[in-house]
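Undergrad: dropping the sequence and predicted coords here.
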Amino acid sequence: MENLDKIDLQILKQLQDNSNINIKELAAKLFLTATPVYERIKRLEREGYIMKYVALLDKEKMNRGMIVFCNVRLKEHARNVGANFVKDIVALPEIIECYNIAGDYDFMLKILVANMNSYQDFVMNKLSTIENIGNTESIFVMGEIKHSTALTF
C-alpha cells in the first residue's frame, strides 16, 4: 500500500462503492479531469490493487438465501489428500468461499442454499461424496448483521 497516494485511495474507495461509475463522474467527485483518473485506474489494475469488477446479486431473489458455515476436518493430512479435497470443493457451486483454517477444523466453507431441505440434499448428495472428510460441523446463520465487500483504509 506504500505505492498508493491519497488520490489512489479515494479512487479505490469510490470504485468499491460503485464499480459501475464512469470515469467522468468519478473524476468530478475527485475534482480532477478524466484522463489522470483513467490512467490511475489502469495502473491500479496493472499492479493488482484492483483484481476484478463484479455485480453483487441479491441472495434471496436468486433463491440462495440460507447461509451456512460448515467446518470440515479431514481424516488425514497428506498433501495429495488436501489437494483433492480443494479440487472437489471448488467444483461445488453452493460453496462460495473456502478457507484453510487453524484450530479444531481444517477448512471453513461458506455455503448458500435455498432452505434447510436444500442444505440436507447438498450434504447427503454432494458434500458426503468427497473423500477423506472425517467430521463436519454446520453453523446456520439466523440473521446477517454486517456484510461488506469493501476494504477500509
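TA: Okay, I see it.
Undergrad: use CA for all of it now, contacts and neighbours both
TA: Fine.
Undergrad: what's next to stretch 23-37, contact-wise?
TA: Applying Cα atoms under 8 Å, 6 or more residues apart in numbering, the external contacts of stretch 23-37 come out as Ile7, Gln10, Ile11, Gln14, Tyr38.
Undergrad: switch to 10 Å and redo it
TA: Defining contact as Cα atoms under 10 Å, 6 or more residues apart in numbering, one finds that stretch 23-37 is touched by 7-8, 10-11, 14-15, 18-22, 38, 40-43.
Undergrad: continuing past the helix or strand harbouring Glu97, what's the next helix or strand?
TA: Per DSSP states H and E: Glu97 is located in strand 95-100. Next helix or strand after strand 95-100 toward the C-terminus (DSSP H and E): strand 107-113.
Undergrad: which residue is nearest the middle of this protein?
TA: Glu97 (5.6 Å; Cα atoms, centre = their mean).
Undergrad: with adjacent residues omitted, what lies nearest to it?
TA: Nearest residue to Glu97 in three dimensions, chain neighbours excluded: Lys110, at 5.0 Å (Cα to Cα, 6 or more residues apart in numbering).
Undergrad: dropping in the other structure now:
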Amino acid sequence: MSDLDRTDRAILAEIQRDGRISNARLAERVGLSETPCARRLKRLEADGYIEGYRAVLSRTALGLGVVAFCLVRFSLHDRSLANRFERDVQGLPRIVACHNVSGTADYLLQIVSRDLDDYGVFMRDVVRALPGVTSVESILSLNEVKRYVGLPLP
C-alpha cells in the first residue's frame, strides 16, 4: 500500500463506490485526464489491488430473508479433513463466506436462506453432514446494521 499515492487511493475509493463508473467520470472525480486515469486503473488491476468487479444483489428481491452465522467445530483436527471441508464449502452457494477462525470454533460460515425452515433443513442435511463437523452453533442476524461497502483506504 505504500507505493500508492493520493490519486491511486482516490481511484480505488471511487471504484469501490461504483464499479461501473465510466473512465471519463472517474477521471473527472480524481482530477486526471482520461488517458492517465485509464493507465493508472490498468496498473492497479495488474498490480493486484483490484481483484475484480461485481454487482451487489438484493437479498430481499431474491427471496433470501435469513442471514445466519454458523460456528462449526471439529473434534479431530486433521489437515486432510479440513481440506475436504473447505473444498466442499466452496461448492455450496448458500454459504456466502467461510473463515477459518481461532477460539472455540474452527470455522465461521455466513449462510443465506429463504426462511427459518429452509435454514433448518440446510443445517440438518448439508452443514452437519460436511466432513469433520461435530457441532454447529447458529447465530441469526436480526438486522443488518452495516453492510460491507469496501475496504478502508488510508
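TA: Okay, I see it. Not measured: the values here are computed from a predicted model.
Undergrad: what's the TM between chain one and chain two?
TA: Once superposed, the chains reach a TM-score of 0.97 (TM-score structural alignment, normalised by the length of structure 1), with 153 aligned residues with a Cα RMSD of 0.9 Å.
Undergrad: out of the contacts of stretch 23-37 of structure 1, which are buried?
TA: Among the contacts of stretch 23-37 of structure 1, those buried by neighbour count (16 or more other Cα atoms under 10 Å) are Asp8, Gln10, Ile11, Gln14, Leu15, Tyr38, Ile41.
Undergrad: in three-state terms, label the third one for me.
TA: Right, Ile11 of structure 1. Following DSSP: H, G, I helix; E, B strand; the rest coil, the label given to Ile11 of structure 1 is helix.
Undergrad: quick check: it touching Glu45?
TA: No: counting by Cα atoms under 10 Å, Ile11 of structure 1 does not reach Glu45; the two are 11.7 Å apart.
Undergrad: one step back: with distance to Arg79 of structure 1 as extra columns, can I get the buried ones among the contacts of stretch 23-37 of structure 1 in CSV?
TA: Formatted as CSV, these follow (distance: Cα to Cα, whole Å):
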residue, distance to Arg79 of structure 1
Asp8, 40
Gln10, 42
Ile11, 41
Gln14, 41
Leu15, 39
Tyr38, 44
Ile41, 39
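Undergrad: thinking again about what came up before, surely the residue nearest to the centre of structure 1 meets Met108?
TA: Yes: between Glu97 of structure 1 and Met108 a contact is recorded at 8.1 Å, counting by Cα under 10 Å.
Undergrad: list residues touching both of the two?
TA: Contact criterion Cα under 10 Å, 6+ apart; residues shared by Glu97 of structure 1 and Met108: Phe69.
Undergrad: the residue nearest to Glu97 of structure 1 maps to what in structure 2?
TA: Under the alignment (TM-score structural alignment), Lys110 of structure 1 maps onto Gln110 of structure 2.
Undergrad: distance check, the spatially most distant residue from the centre of structure 2 against Arg25 of structure 2.
TA: Residue farthest from the centre of structure 2, counting by Cα atoms, centre = their mean, is Ser33 at 32.7 Å. Using Cα to Cα, to the nearest Å, Ser33 of structure 2 is found at 10 Å from Arg25 of structure 2.
Undergrad: span of stretch 28-36 of structure 2 from start to end?
TA: Stretch 28-36 of structure 2 stretches 11 Å from its first residue to its last (Cα to Cα).
Undergrad: would you mark the buried spots in it?
TA: Neighbour-count burial for stretch 28-36 of structure 2 [16+ other Cα under 10 Å]: Val30, Glu34.
Undergrad: nearest spatial neighbour of Asn100 of structure 1, chain-adjacent residues omitted?
TA: Phe107 (4.5 Å).
Undergrad: correct me if wrong: that neighbour contacts Ser138.
TA: No: taking contacts as Cα under 10 Å, Phe107 of structure 1 lies outside contact range of Ser138: 12.0 Å.
Undergrad: quick one: Ala27 of structure 2 from Gly52 of structure 2, how far?
TA: Ala27 of structure 2 is 19 Å from Gly52 of structure 2, by Cα to Cα.
Undergrad: these two: who's more crowded?
TA: Set Ala27 of structure 2 next to Gly52 and count neighbours by other Cα atoms under 10 Å: Ala27 wins out with 18 against 8.
Undergrad: can I take it that that one is in a helix?
TA: Yes: according to three-state DSSP, the state of Ala27 of structure 2 is that of a helix.
Undergrad: state the distance from it to Pro152 of structure 2.
TA: Between Ala27 of structure 2 and Pro152 of structure 2 the computed distance is 21 Å (Cα to Cα).
Undergrad: cool, thanks, talk later.
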